[in-house]
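J.: show me how the following folds:
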Amino acid sequence: MRTGTLRLSGITKSYGDRRVLDDVSFEVAPGRLTGFVGGNGAGKTTTMRIVLGLLSSDAGTVTIGDAPLDPDDRRRFGYMPEERGLYPKMKVLEQIVYLARLHGFDKADATERAKALLDELGLGERLDDTIESLSLGNQQRAQVAASLVHDPEVLILDEPFSGLDPLAVDVVAGVLQSAAAQGASVLFSSHQLDVVERLCDDLVILAGGTIRAAGSRDALRAEHASARYELRASTDAGWVQAEPGVAVIDFEGGYALFEADSDEAAQRVLRGAVERGEVARFAPVHPTLAEIFKEVIQ
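T.: Got it, this is the predicted structure:
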């Protein structure tokens, strides 16, 4: 398989008169986790299926390492659909071993890989249970194992955290981070914006079939930041309310959250706080992913 950045360029897709994707372009780089977010019907699943070759686009290209994807490339992909697709009557270990063998691993290697991955996902004691006997959260973990057991170089997951409790979210997140650390390109969609914000290196926001924002998480937070600052000082911060060019949003004791109409106004507040006592923190406040999402889809 060719290695390199997975790149979507100008992807367009229509069903009859309804255009569901319009000039969708973004990248998924090796070794990085790319969060793919958007409301229901935004076009996320359609985009993923086009990347996987399950749907054809009306226009645009999907490449890896600057060359068009071919069937050999896609065999090195891992995919987790939103709808569960495992065989309910099969035992957990048997199912994951079977999928590894479909990718060319012999029985011994497939069993070793499956056991290690299931143990990492917290299913080490459920190997001989049937898929249908598992809780929905544990079925989700097994589905993650199915997408990873053949050590894919590109991993595409549609809502991998759906139905998981906070502990299970942390377990699955750790497994995905490990895959990226080993060089995989990871694209995952989720409605849980707090999880995406914590986990992703890069972010793509899709609404109405168009890209509304794309880039690294930190760059997008900086791009959409307002002139909002947080002050934590040893003395009462009520005086900030009287500063010209400053609008206090919240304050209590030595804490103040405010917006400044210029860098000079912000620095004046900092100087005033230093003159009055010890400053524990003074920093710009970056927007959350939820705030960015609301801003760009309006």
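
J.: C-alpha from now on. contacts and neighbour counts both.
T.: OK.

J.: strands of the stretch 1-150 of the chain, start to end?
T.: Under the criterion DSSP state E, counting those that start in this stretch, the stretch 1-150 of the chain contains strands at 6-15, 18-28, 33-37, 59-64, 67-68, 77-80.

J.: can you check the stretch 151-298 of the chain too?
T.: 154-158, 185-189, 202-207, 210-216, 228-233, 246-252, 255-260, 279-284.

J.: out of these, which one sits most buried?
T.: Ranked by mean neighbour count, these are led by strand 185-189 with a mean of 26 (mean count of other C-alpha atoms under 10 Å).

J.: tell me what that one is packed against?
T.: strand 18-28, strand 33-37, strand 154-158, helix 166-181 (3 or more C-alpha pairs under 8 Å, 6 or more residues apart in numbering; DSSP states H and E).

J.: on that earlier part again, TSV please, covering the strands of the stretch 151-298 of the chain and showing distance to Leu52.
T.: TSV is the format used below for the strands of the stretch 151-298 of the chain (distance: least, C-alpha to C-alpha, whole Å):
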stretch	distance to Leu52
strand 154-158	9
strand 185-189	12
strand 202-207	18
strand 210-216	19
strand 228-233	42
strand 246-252	47
strand 255-260	45
strand 279-284	41
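
J.: out of those, nearest to Leu121?
T.: strand 154-158 (15.6 Å; C-alpha to C-alpha).

J.: one step back: deepest-packed of the strands of the stretch 1-150 of the chain, please.
T.: Comparing the strands of the stretch 1-150 of the chain by mean neighbour count (mean count of other C-alpha under 10 Å), strand 33-37 ranks first with a mean of 26.

J.: and that strand with strand 202-207, angle?
T.: Between strand 33-37 and strand 202-207, the angle comes out at 10 degrees (axes from the mean of the first three to the mean of the last three C-alpha atoms, to 10 degrees).

J.: what's the angle from strand 33-37 to strand 210-216?
T.: Using the same axes, to 10 degrees: strand 33-37 against strand 210-216 is 150 degrees.

J.: re earlier: got TSV for the helices and strands packed on strand 185-189, with distance to Arg84 too?
T.: Converted to TSV, those look like this (distance: least, C-alpha to C-alpha, whole Å):
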stretch	distance to Arg84
strand 18-28	24
strand 33-37	19
strand 154-158	10
helix 166-181	16
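
J.: sequence B follows; please return its structure for comparison with A:
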Amino acid sequence: MLELNDVTKRYGERLALDAVSFSVGDGRLTGFVGGNGAGKTTTMRIILGVLAADGGSVSLDGATLTAADRRRFGYMPEERGLYPKMKVLEQAVYLARLHGWAPAAARRNASELLDRLGLGERFDDTIESLSLGNQQRAQIAAALVHHPEVLVLDEPFSGLDPIAVETVQGVLADAAAGGVPVLFSSHQLDIVERLCDDLVIIAGGRIAASGARDALRAEHGSERWELLTDGDTGWLRERAGITVAEFDGGWAVFEAESDAARQAVLAEAVSRGEVVSFTREHTTLAQIFKEVVR
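T.: Purely as a prediction, here's the structure:
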């Protein structure tokens, strides 16, 4: 368990982080989201020891993080930081060796990981010769090549095409399945929503919401319902206890003041014709994000 407790950071008079507290559980994929300048990168750099906090603590399994602990972490910064003149495989092997891997094991693990990330035919290409998307894959490999015990990734999906996103999702999910706490930031909320187990939302240097994805959906989700029929749904506007938010022909989204009012809508819809679907509206991460950062 990686834990942050009341972490604060100032840049002069500006309070960049204000008592930031959250945890990343073993084997949990935790999405870290917030607007530009919200404090995500500063938080990650403090976790890695790149920046020093002005207050609070960062701990792993209840003990304050040490330099030795952090050497077992995998970190991917938002800015690409690989050696541009080095070849792809040579780079990954070198980084594994820096973490103490024997030459043969480092080469074997680097080769397998790069191949899985779609760089199997690029082993002998230099980093600078790769497309931006492939440089991003190489950067992810650099964070994972030494089998880290904790992963901290800043915008790992930036610049990736949909196929590459799916590949990276699989690699991160496998790392989490092996018990690794994974913290990653992203502006691509649809990817975060699809991939993560837990969410941390930061705004203005403060944690606006955190917890399991489904629990946050339940807490911040709407009570709106979606009805799709083969007829017209205009009659919904006349129903007592019903507020129609949107409708178009046989489709409508509405709020019901009680379960009885909602069930009455379903009963009348059935009496009028075929009901194609009747479901609670899915609350997206984007909707939750907008609600909690207001």
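
J.: quantitatively, what TM-score do the chains reach?
T.: Once superposed, the chains reach a TM-score of 0.95 (TM-score structural alignment, normalised by the length of structure 2), with 294 aligned residues with a C-alpha RMSD of 1.5 Å.

J.: on that earlier part again, do you know which of the strands of the stretch 1-150 of structure 1 lies nearest Gly245 of structure 1?
T.: Shortest distance between Gly245 of structure 1 and these, using C-alpha to C-alpha, is found for strand 33-37: 36.1 Å.

J.: how big's the offset between that closest one and structure 2?
T.: Once the two models are superposed, strand 33-37 of structure 1 sits on average 0.6 Å from its counterpart in structure 2 (mean C-alpha distance after the TM-score superposition for structure 1).

J.: what's the matching range in structure 2 for that strand?
T.: Aligning strand 33-37 of structure 1 against structure 2 (TM-score structural alignment) gives residues 29-33.

J.: rebuild the strands of the stretch 1-150 of structure 1 as CSV, extending it with distance to Asp158 of structure 1.
T.: Output for these, formatted as CSV (distance: least, C-alpha to C-alpha, whole Å):
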stretch, distance to Asp158 of structure 1
strand 6-15, 17
strand 18-28, 15
strand 33-37, 9
strand 59-64, 18
strand 67-68, 23
strand 77-80, 6
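
J.: so which of those strands gets nearest His224 of structure 1?
T.: Proximity of these to His224 of structure 1 was assessed by C-alpha to C-alpha; the nearest stretch is strand 33-37, lying at 16.7 Å.

J.: could you check the angle strand 185-189 makes with the closest one?
T.: Strand 33-37 of structure 1 and strand 185-189 are oriented at 20 degrees to each other (the same axes, to 10 degrees).

J.: who are the packing partners of strand 33-37 of structure 1?
T.: The helices and strands touching strand 33-37 of structure 1, judged by 3+ C-alpha pairs under 8 Å, 6+ apart, are helix 166-181, strand 185-189, helix 193-199, strand 202-207.

J.: 7 Å - rerun?
T.: Contact here means 3 or more C-alpha pairs under 7 Å, 6 or more residues apart in numbering; DSSP states H and E; on that basis strand 33-37 of structure 1 packs against strand 185-189, strand 202-207.

J.: dump those into JSON lines; add distance to Val28 of structure 1 as well.
T.: Converted to JSON lines, these look like this (distance: least, C-alpha to C-alpha, whole Å):
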{"stretch": "strand 185-189", "distance to Val28 of structure 1": "6"}
{"stretch": "strand 202-207", "distance to Val28 of structure 1": "8"}
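
J.: select, out of these, the one closest to Ala265 of structure 1.
T.: Of those, nearest to Ala265 of structure 1 by C-alpha to C-alpha is strand 202-207, at 32.2 Å.

J.: the closest one aligns to what range in structure 2?
T.: Under TM-score structural alignment, the match for strand 202-207 of structure 1 is residues 198-203.

J.: mean shift between the matching stretch and structure 1?
T.: Mean deviation of stretch 198-203 of structure 2 relative to structure 1 after superposition (mean C-alpha distance after the TM-score superposition for structure 1): 0.7 Å.

J.: what's the counterpart of Ser59 of structure 2 in structure 1?
T.: Structural correspondence for Ser59 of structure 2 with respect to structure 1 (TM-score structural alignment): Thr63.

J.: give the contact list for its match.
T.: Leu6, Arg7, Leu8, Leu69 (C-alpha atoms under 7 Å, 6 or more residues apart in numbering).

J.: what's the matching residue for the second one over in structure 2?
T.: It refers to Arg7 of structure 1. Arg7 of structure 1 maps onto Glu3 in structure 2, by TM-score structural alignment.

J.: contact partners for that match?
T.: Counting by C-alpha under 7 Å, 6+ apart, Glu3 of structure 2 touches Phe22, Ser23, Val24, Val58, Ser59, Leu60.

J.: and what of Asp129 of structure 1?
T.: Counting by C-alpha under 7 Å, 6+ apart, Asp129 of structure 1 touches Lys91, Val92.

J.: tell me which residue of structure 2 lines up with it.
T.: Using TM-score structural alignment, the partner of Asp129 of structure 1 in structure 2 is Asp125.

J.: do you know how far that match is from Leu172 of structure 2?
T.: Asp125 of structure 2 sits 24 Å away from Leu172 of structure 2, going by C-alpha to C-alpha, to the nearest Å.

J.: the closest residue to Gly124 of structure 1 other than its chain neighbours: how many residues sit nearby?
T.: Nearest residue to Gly124 of structure 1 in three dimensions, chain neighbours excluded: Leu118, at 5.6 Å (C-alpha to C-alpha, 6 or more residues apart in numbering). Per other C-alpha atoms under 10 Å, the neighbour tally for Leu118 of structure 1 reads 23.
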